[in-house]
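# Prediction below, plus the sequence it came from.
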Amino acid sequence: MRVLVGGGTGFVGTALTQLLRARGHEVTLVSRQPGPSRITWDALAKSGLPSCDAVVNLAGENILNPLRRWNETFQKEVVQSRLESTQMLAKAITEAPQPPQAWVLVTAYYRPSLTAEYDEDSPGGDFDFFSNLVTRWEAAARLPGHSTRQVVVRSGVVLGRGGGAIGHMLLPFRLGLGGPIGSGQQFFPWIHIVDLAGIVAHALEANHVQGILNGVAPAPTTTNADFARALASALGRPAFIPLPSIVVQAVFGRERAIMLLEGQKVVPRRTLATGYQYSFPELGAALKEVVA
């Protein structure tokens, strides 16, 4: 297939592009800068959708960038980077003379809870900044009554080499200074980057897949403390120094810290039912591959 990928130069986008090309697909990236096998967002806005069989959007500012203060300016960037890119691609699809067969958006976030279990039929809701963002983000992607098959992949915490959540965790854990965040009892929905890219590719290739898929591993319930122990074990280090909630709130801001301090139990019921087979269903094996 000819696949157009918005935000394809980032951590997940790079892995997805490599996987799609390895499977024989042709990939064109939408990015700020022109280049080989790329078009710019400005060109997309002016000229419309290039001829393609599928479209994916991964674009968006990194919400948990610890180098950015959680202020009004950054919040606007987080919202605009997601909504504007999604709206632009959705508009281009609706106006295309030959619309693509599939349209996949990668989002995230359910309401934090120590007790609730979320599958693909669970409502997203509108209870805080992030849930409001995801509700608007997914709404911007909808093409009611359109012939293009539509899929939303709601991702967990992405684990992989060279980026993502692990990039900020490895140094303290290697030094033996790692441990659970806050109480450690919050659920920790995770996924290996190979599987997130694999689920997106599966959604593009399998004509029966549509609607919402949870992009999380099918492993038994994992808490943040479980994750800390597994990462320390993969590194051959201890994991007994917790990161206090007050420190997390000081670094990320109270609103953003909720994403780290209050987790969600998310299960990939529909993802499994569609026939996707995980490469890394278990946390221990996933982390050993990441830190090898």
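Great, that's in hand. Being a predicted model, the structure only gives us computed values, none of them experimental. Numbering: from 1, shown residues only.
# Going by C-alpha atoms from here, please, whenever you check contacts or count neighbours.
OK.
# Spell out which residues sit in contact with Arg256, please.
Leu64, Trp70, Gln249 (Cα atoms under 8 Å, 6 or more residues apart in numbering).
# Verify the assumption that it is located in a helix.
Yes - when classified by DSSP: H, G, I helix; E, B strand; the rest coil, Arg256 is found to be part of a helix.
# The strand or helix carrying Gln75: which residues count as buried?
Gln75 is located in helix 72-95, with elements delineated by DSSP states H and E. Residues of helix 72-95 classed as buried: 78-80, 82-83, 85-94 (neighbour count, 16 or more other Cα atoms under 10 Å).
# that older thread, are any of the contacts of Arg256 buried, and which?
With burial judged by 16+ other Cα under 10 Å, the buried subset of those is Leu64, Trp70, Gln249.
# Which single one of those residues is nearest to Arg270?
Closest approach between the buried ones among the contacts of Arg256 and Arg270, by Cα to Cα: Leu64, at 27.6 Å.
# I'd assumed Phe252 was in contact with that closest one.
Yes - here Leu64 lies in contact with Phe252, judged by Cα atoms under 8 Å, at a distance of 7.3 Å.
# Reduced to three states, what does Ala219 come out as?
Counting by three-state DSSP, the backbone at Ala219 sits in coil.
# what's the answer for Tyr276, then?
Once three-state DSSP is applied, Tyr276 turns out coil.
# how near is it to Ala286?
When Cα to Cα, to the nearest Å is applied, the distance between Tyr276 and Ala286 equals 17 Å.
# can you check Met169 too?
Relative to Ala286, Met169 is positioned 15 Å away (Cα to Cα).
# Between the two, point out the one with more neighbours.
Set side by side, Met169 and Ala286 give different neighbour counts by other Cα atoms under 10 Å, the larger being at Ala286 (23 against 15).
# Second structure for comparison follows:
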Amino acid sequence: MTSLLSYGKPYWSKEIAANKLTNRVGGGSGFVGRELTRLLTNKGHEVTVISRQPGPGKITWGELESSGLPACEGAVNLAGENLMNPFRWWNESYKKDLFSSRIDTTKTLARAIAASPSPPRSWVLVSGVACYKPSLTAQYTEDSEWTPFDLLSKLVKEWEASALLPEDVAKTTKQSVVRPGVVLGCDGGAMKQMLLPFWLGLGGTLGSGNQPFPWIHVSDLAGIIAHALEPPADTPSPSPQVFNGVAPALNTNYEFTKELGRVIRRPTIFPVPGFVVNTLLGAERGMVLTQGQKVVPERTQESGFQYKYPDLTSALKEIVGS
């Protein structure tokens, strides 16, 4: 498969041999993008990155807009400014960048797919679970109805809407949306910022610790995206199929904290009050850590996807090398 991947941008593919697919990946240097590239390459796919800078194995966004979408079997959009960027203060400029980095690139890619004389057979957008309202009791599956209730849920709404293809293109291109939770891995994501204080024995729960903590190992998220990229067996549905990109385990922040401490053999006795998190990150961003949702990957499991790391113990042991 030829795939054009956008890690922080998109992904695409073109069949060039019976078992080899070419992939285009936008923003391929990102945390999830790197893992997805490794997985696709290991599966015999040829991956091309969509990037702001030209280089071997890359095409630029300018080339995409001027020359159109290269022939491909699949496309993936992983674009977006890092929500938890520790070097950016939570202000209007940052919020604007969160929206534009996701919505503008998604629109660009969706337009390129629609204008292609031979659109890809699969198109996957990776958004997030922020669409589901935080609750200690409610449980969300892919079929749960939701309406925007805050800034981040509004972002997801506009983001997913910007990926929709025209009806005539949707008749041949399978549309999917993967909504990941907190992505865990050894070389990026949330763990990159958490591990040092935990290794120093300074780790602790965030806020009450009772909030749900929807998480997924980066290898499983890449697997779900690749699973969603598989060409349709028959005529695609006119609307996107949603997959919750979370582990099947339902854990709280307290359970995550204690298990990480146990795996690395460190105490976790320094809780961080919610007001401290909100002061450091901004209330709208801080709630991602101090509140949470019980998200169930019902359709993901029904589709036949097999998790490598379905529980915290196996995921954390792989990440810390225990």
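Here it is on my side, so go on. What you see is a predicted model, and the numbers here were worked out from it, not measured in a lab.
# can you put the buried ones among the contacts of Arg256 of the first structure in a markdown table and add distance to Val157 of the first structure and secondary structure?
A markdown table is the format used below for these (distance: Cα to Cα, whole Å; DSSP: H, G, I helix; E, B strand; the rest coil):
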| residue | distance to Val157 of the first structure | secondary structure |
| --- | --- | --- |
| Leu64 | 11 | coil |
| Trp70 | 20 | coil |
| Gln249 | 19 | helix |
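# of those residues, closest to Pro144 of the first structure?
Of all those, the one with the least separation from Pro144 of the first structure (Cα to Cα) is Leu64, at 32.1 Å.
# Mind telling me what that closest one corresponds to in the second structure?
Pairing criterion TM-score structural alignment: the partner of Leu64 of the first structure within the second structure is identified as Met84.
# What residues does that match make contact with?
If you count contacts by Cα under 8 Å, 6+ apart, then Met84 of the second structure has Arg285 around it.
# Could you measure from it over to Ser100 of the second structure?
Shown here: Met84 of the second structure relative to Ser100 of the second structure, a distance of 16 Å by Cα to Cα.
# tell me how far stretch 100-110 of the second structure is from the chain's mean position?
15 Å (Cα atoms, centre = their mean, to the nearest Å).
# now swap in stretch 277-296 of the second structure and tell me
Using Cα atoms, centre = their mean, the distance from the centre of stretch 277-296 of the second structure to the centre of the chain it belongs to is 17 Å.
# residue in the first structure matching Pro120 of the second structure?
Residue correspondence to the first structure (TM-score structural alignment): Pro120 of the second structure is matched to Pro100.
# try Leu281 of the second structure
For Leu281 of the second structure, the aligned residue in the first structure is Phe252 (criterion: TM-score structural alignment).
# which residues touch its match?
Each residue near Phe252 of the first structure by Cα under 8 Å, 6+ apart is listed here: Leu64, Pro66, Arg69, Trp70.
# so what's the last one closest to, chain neighbours aside?
So the one you mean is Trp70 of the first structure. Distances taken as Cα to Cα, 6 or more residues apart in numbering put Gly253 closest to Trp70 of the first structure, at 5.9 Å, once the chain neighbours are dropped.
# ok so, going back, from memory the match of Pro120 of the second structure sits against Pro50, does it?
No - counting by Cα under 8 Å, Pro100 of the first structure does not reach Pro50; the two are 9.9 Å apart.
# Looking at those two, which is more packed in?
Pro100 (22 against 19).
# Surely that one is within a helix?
No - if the criterion is three-state DSSP, then Pro100 of the first structure is coil and not within a helix.
# Now for it: which residues touch it?
For Pro100 of the first structure, the contacting residues are Cys52, Asp53, Ala54, Val55, Ile93, Thr148, by Cα under 8 Å, 6+ apart.
# Which residue in the second structure aligns with the first one?
This points to Cys52 of the first structure. Counting by TM-score structural alignment, which is the criterion used here, Cys52 of the first structure corresponds to Cys72 in the second structure.
# neighbours around that match, how many?
Neighbours of Cys72 of the second structure under the rule other Cα under 10 Å: 27.
# so how far is Val251 of the first structure from Asn65 of the first structure?
Taken as Cα to Cα, the spacing of Asn65 of the first structure relative to Val251 of the first structure amounts to 10 Å.
# cool, Arg32 of the first structure as well?
When Cα to Cα is applied, the distance between Arg32 of the first structure and Val251 of the first structure equals 29 Å.
# before we move on, what about Ile166 of the first structure?
As for Ile166 of the first structure, its distance to Val251 of the first structure is 17 Å (criterion: Cα to Cα).
# what's the counterpart of Asp187 of the second structure in the first structure?
Under the pairing rule here (TM-score structural alignment), the equivalent of Asp187 of the second structure within the first structure is Gly162.
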